[in-house]
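Colleague: Below: sequence and its predicted model.
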Amino acid sequence: MAALLVAGFVGLFSETALNIALGDLSQIFGVNATTVQWLATGYFLTLGILVPVSGILMQKFTTRQMFIASVVLLLGGTIIAALAPVFSVLLIGRIIQAAGLAINLPLTQNVIFTIFPPNKRGAAMGVMGLVMLAGPALGPTIAGLILDTLSWEWIFWVTTPFLLFSLIFGIVYLPNVNEIRKVSIDALSVILSTIGFGGVVYGVSMAGESGWTSATVMGSIIIGLLAIVLFAVRQMKMENPMLNLRAFRYPLFVLGVFMSFITFFNMLSMLVILPMYMQMALLMAAFATGLVLLPGSLLNCILAPFIGRFFDKYGPRAIITPGTILVAIGYVLYAQFGTATPVWLIVVTFIIMMLGVGAVLASVQTNTLNSLPKRLYPDGIAITQTIQQVAGAIGIAVMVSLMAARQGSLLATTSAAPAEAAASGSSLVFTVSLIFAIINVVLSLFLKKPSATIN
């Protein structure tokens, strides 16, 4: 688990760490803002394409083969990016990194659900939840410190010792725990999956630059959705599908998928919008922004394993419902923020928010997968991980577009200052997120512990 989780942390850290350096990289490599944004878009796009395929890969290859492939890709991509002489090489390094993470995340969950009994999975998933939150949350803070003291390459070099540890530790200690089956990879399913999920993620990622009415954006999303429908129809007709969608026959799994979508839609967009608000409305420096978010991130890291144990002891509703309520309270406070909001209130609100997200994130995933029989674990994990990546990409695109539209409208029609327009835009975004958060509170009331006989 140590080998898997360290590699996962590095991959998720890399997902957000480079975002804070995009402005600097745009100048260093002489590319415009639209082009440099591909360092983030390409990462999401790769995850959206490869994660759906992971379900069948985990049935075809051994745990060790999958693990070594994931860490070698992460390490290789990191080194390529650190040494990149031109922008195109840096982008290739990022895509290779994302390919490694696309294997690591489903594999880690599959190992947890294979080696831990149902009454201990909450604690194990709590530790994974720590990694899933700590990586993206700490990325901007550490990257900001590196940019203030060293060059951008060190955002990559600083992670290489951890990946080397993970690789060596895993080669020595990681056994094969998954069941290998004679499965064939259906080429048409892979093509439809790639076009479908890739098209949706690409379309929504480009919407921020091109606008939602752009022919490219609309075309990508429509083609992507049609491909997903064709992919789903094909999977249901196949005797051995690439992704077994029969997991959706289990009501608790469907409920969990909806809650996961909302959680990741809100969380990943919040981790983008909140720093934008602090830098544009409060005129804070990038590193100071990271420091404001640090207490909430660290507290969540400390409490995540305990939340998992409470889940094992008291069941899903006792942990997840209070968590969704804390998230909703956080958004109520965020929606009130303006140009004169004190820093201490932002720190406190982020702590409340991260406590809520920490209680919801891993616990919902654990309960969702516990509702499936063991043979459907690889498929269930691939489905939930794909939903999370797509939700994150859509969340960031939609919320950034909403914020920009509100800002642009105020600046064009009123005498509002840029800081006031940014504050108003972020307030609108957080109000929309609050609506989704309230839906999650209601959905959590229908959760229950899956029957033990299902496993």
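Modeller: Yep, that arrived.
Colleague: Going by C-alpha atoms from here, please, whenever you check contacts or count neighbours.
Modeller: Will do.
Colleague: Pretty sure W154 sits against I146.
Modeller: Yes: taking contacts as C-alpha atoms under 8 Å, W154 lies within contact range of I146: 6.8 Å.
Colleague: where do the contact lists of these two overlap?
Modeller: Residues touching both W154 and I146 (C-alpha atoms under 8 Å, 6 or more residues apart in numbering): there are none.
Colleague: Please say which of those two ends up with more neighbours.
Modeller: I146 (18 against 15; other C-alpha atoms under 10 Å).
Colleague: Show me the strands in the stretch 101-250 of the chain, by range?
Modeller: Ranges of strands in the stretch 101-250 of the chain, per DSSP state E, counting those that start in this stretch: none exist.
Colleague: Check which residues of stretch 204-216 are buried.
Modeller: Using 16 or more other C-alpha atoms under 10 Å as the test for burial, stretch 204-216 gives V204, S205, M206, A207, G208, W212, T216.
Colleague: what kind of secondary structure is K449 in?
Modeller: coil (DSSP: H, G, I helix; E, B strand; the rest coil).
Colleague: Could you tell me how many residues sit around K60?
Modeller: Using other C-alpha under 10 Å: K60 sits among 18 other residues.
Colleague: and if you look at the one 10 residues further on?
Modeller: Here the count is done by other C-alpha under 10 Å, and S70 has 28 residues near it.
Colleague: now T160
Modeller: 20.
Colleague: same question, Q59
Modeller: Other residues close to Q59 by other C-alpha under 10 Å number 20.
Colleague: one more structure, for comparison:
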Amino acid sequence: MEENYVPTKLSLSVVASCLVSFCGLITETATNIAFPAVMKTFSVSTGTVQWLTTGNLLVVAMITPLSAFLQRRFKLRHLLLFATLCFIIGTVMAAVSPNFAILLLARLVQGVGTGVGVPIAFCIILEQIPFGKVGTYMGYGALVSAAAPALGPTYGGIVNQTLGWRFIFMILIPVLLFTLILGLCTIEENRQPEKVPVDMPGIILIMLTFLCLVYGFANIGSFGAQPLGEIVVFVVGIAALLLFAKHCAKCEHPLIDVAIFRNIPFVCHLIAFFLINAIMLGISFLLPNYLQVTLLCASMMAGLMLLPGAGLNALMGPLSGAALDKIGAKLTILVGTGLMTIGTALFALFGMRLNTEMIIGFYILFGVGCGIAFGNTMTIGNTMTIGNLRLPVQQKAYGNTCFNTLMQFAGVTSTSICAALVSAAQGRNNGLGCEIRTVVGSTQGFIFLLVLAVICLILQIVGFRVYEDR
């Protein structure tokens, strides 16, 4: 038991790094629900205000792939300091922004802080927490990463309706100051920084990849109007990704060691993790929209209706992580993914006639499944390797980078496709009212997410089967 002992100081360092992640991730969905108020304040269109989320996700997606390099090159304490200061500066700018341009700039600065800060918690857990406690602590990390976006609509709806949208940012400032002090006092280094050369070609290629792919997905709704432009953006992004993979295979100090992708179980769980994130954030986009537009609920009421499911999503992270440590990964992950798939299927099946009671009930089932599957999938993906249960420290850094990068990319991919489906249905001139057209578009979104859920479940099963066969 002594070998699994976790010092209080180490636990507090995990708390500090998780708080940075929480602040960064909760604003991604909390800001969305305040869009109408921001549009009214600054007299901007829906297409313009969307850039508060798209721009932020774009920066995060471009910064996160650099995390393995940053964690080798700099001390974790210095990275946390930089990430928290960036987020504090961006948050203050957002809270007092006199115009939309400053607000957008603030969200971009916050994106830098989120991109640097989110991987730190998982880095500390994977490198410093005893192996027998990794599942539990990854559950705590999952509590933050899964619960923050899920709680965002509730938090944003209540604050926006009672205090105004600027307080969505103001309330976070004392939390960030506390986080900064706690992190500087508790984070310890278990290795010295390395003088790793900067892989500038790799940085340019990976940034170009996510710049194009994020921009392409964010504007997928305009594909019908500008198909050629969208195709060009996607082609350039995919080409840059292929060149990046080729470059990393030959580079002495790559941003990501592509050899890790030869591990089939790792790849299966990595893609499954991406799909879990995409499904969670897709549902988090569709349900508030459905409640407010179709069922005519106020933003605060819509947020409160989603609170039980979001709360259970958060609670299941550490509980299921402890279960993984005691009974193993396969049962917990397959049960969680199965519940998530059933919940998504219920939304798709009853999408045309959902009421508030059904939404609350289905979302609770869905949230429990996501809470069980989310963190445990990341844990097993970062620790499973053929012939040796524990990945080497450096491989864990690369694995952590991959998981965190896809976690950010999943958000813009899923929400953009769901938004495009809803927008396309709303734009059809078929004689139906706006509410009915929103129902049709939302149901199409639920069906799309159900397809992703089924693929996710298959990948989880294949990942475990390949591992057991070998």
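Modeller: Nice, thanks for sending it over. Everything numeric here is computed off the predicted structure, so don't read it as measured data.
Colleague: what TM-score do we get after superposing?
Modeller: TM-score of the superposed chains, computed with TM-score structural alignment, normalised by the length of the first structure, equals 0.94; 448 aligned residues with a C-alpha RMSD of 1.8 Å.
Colleague: where's the alignment partner in the second structure of M218 of the first structure relative to S423 of the second structure, distance?
Modeller: Aligned by TM-score structural alignment, M218 of the first structure pairs with I231 of the second structure. Between I231 of the second structure and S423 of the second structure the distance is 20 Å, computed by C-alpha to C-alpha, to the nearest Å.
Colleague: returning to that earlier point: taking the buried residues of stretch 204-216 of the first structure, tell me the two that lie furthest apart.
Modeller: G208 and T216 (12.1 Å; C-alpha to C-alpha).
Colleague: Would you mind pulling up the elements that the lengthiest helix in the first structure packs against?
Modeller: Longest among the helix segments of the first structure by residue count, using DSSP state H, is helix 377-413. Counting by 3 or more C-alpha pairs under 8 Å, 6 or more residues apart in numbering; DSSP states H and E, the packing neighbours recorded for helix 377-413 of the first structure are helix 38-50, helix 54-60, helix 87-115, helix 187-210, helix 251-280, helix 343-370, helix 418-444.
Colleague: So for L12 of the first structure, which of those sits nearest?
Modeller: helix 87-115 (7.6 Å).
Colleague: And the closest one, what does it pack against?
Modeller: For helix 87-115 of the first structure, where contacts count as 3+ C-alpha pairs under 8 Å, 6+ apart, the packed elements are helix 2-17, helix 38-50, helix 54-60, helix 63-82, helix 121-149, helix 377-413.
Colleague: The fourth one - contacts with which helices or strands?
Modeller: Yep, that's helix 63-82 of the first structure we're talking about. By 3+ C-alpha pairs under 8 Å, 6+ apart, helix 63-82 of the first structure packs against helix 2-17, helix 87-115, helix 154-157, helix 160-173.
Colleague: Now distance to M242 of the first structure too, for those, in TSV please.
Modeller: Listed next are these as TSV, based on distance: least, C-alpha to C-alpha, whole Å:
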stretch	distance to M242 of the first structure
helix 2-17	24
helix 87-115	15
helix 154-157	34
helix 160-173	27
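Colleague: related to what we said a few turns ago, export the helices and strands packed on helix 377-413 of the first structure to a markdown table and tack on distance to L333 of the first structure?
Modeller: Formatted as a markdown table, those follow (distance: least, C-alpha to C-alpha, whole Å):
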| stretch | distance to L333 of the first structure |
| --- | --- |
| helix 38-50 | 29 |
| helix 54-60 | 39 |
| helix 87-115 | 32 |
| helix 187-210 | 26 |
| helix 251-280 | 12 |
| helix 343-370 | 7 |
| helix 418-444 | 9 |
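Colleague: what's the helix or strand for R317 of the first structure?
Modeller: Assigned by DSSP states H and E, R317 of the first structure falls within helix 316-334.
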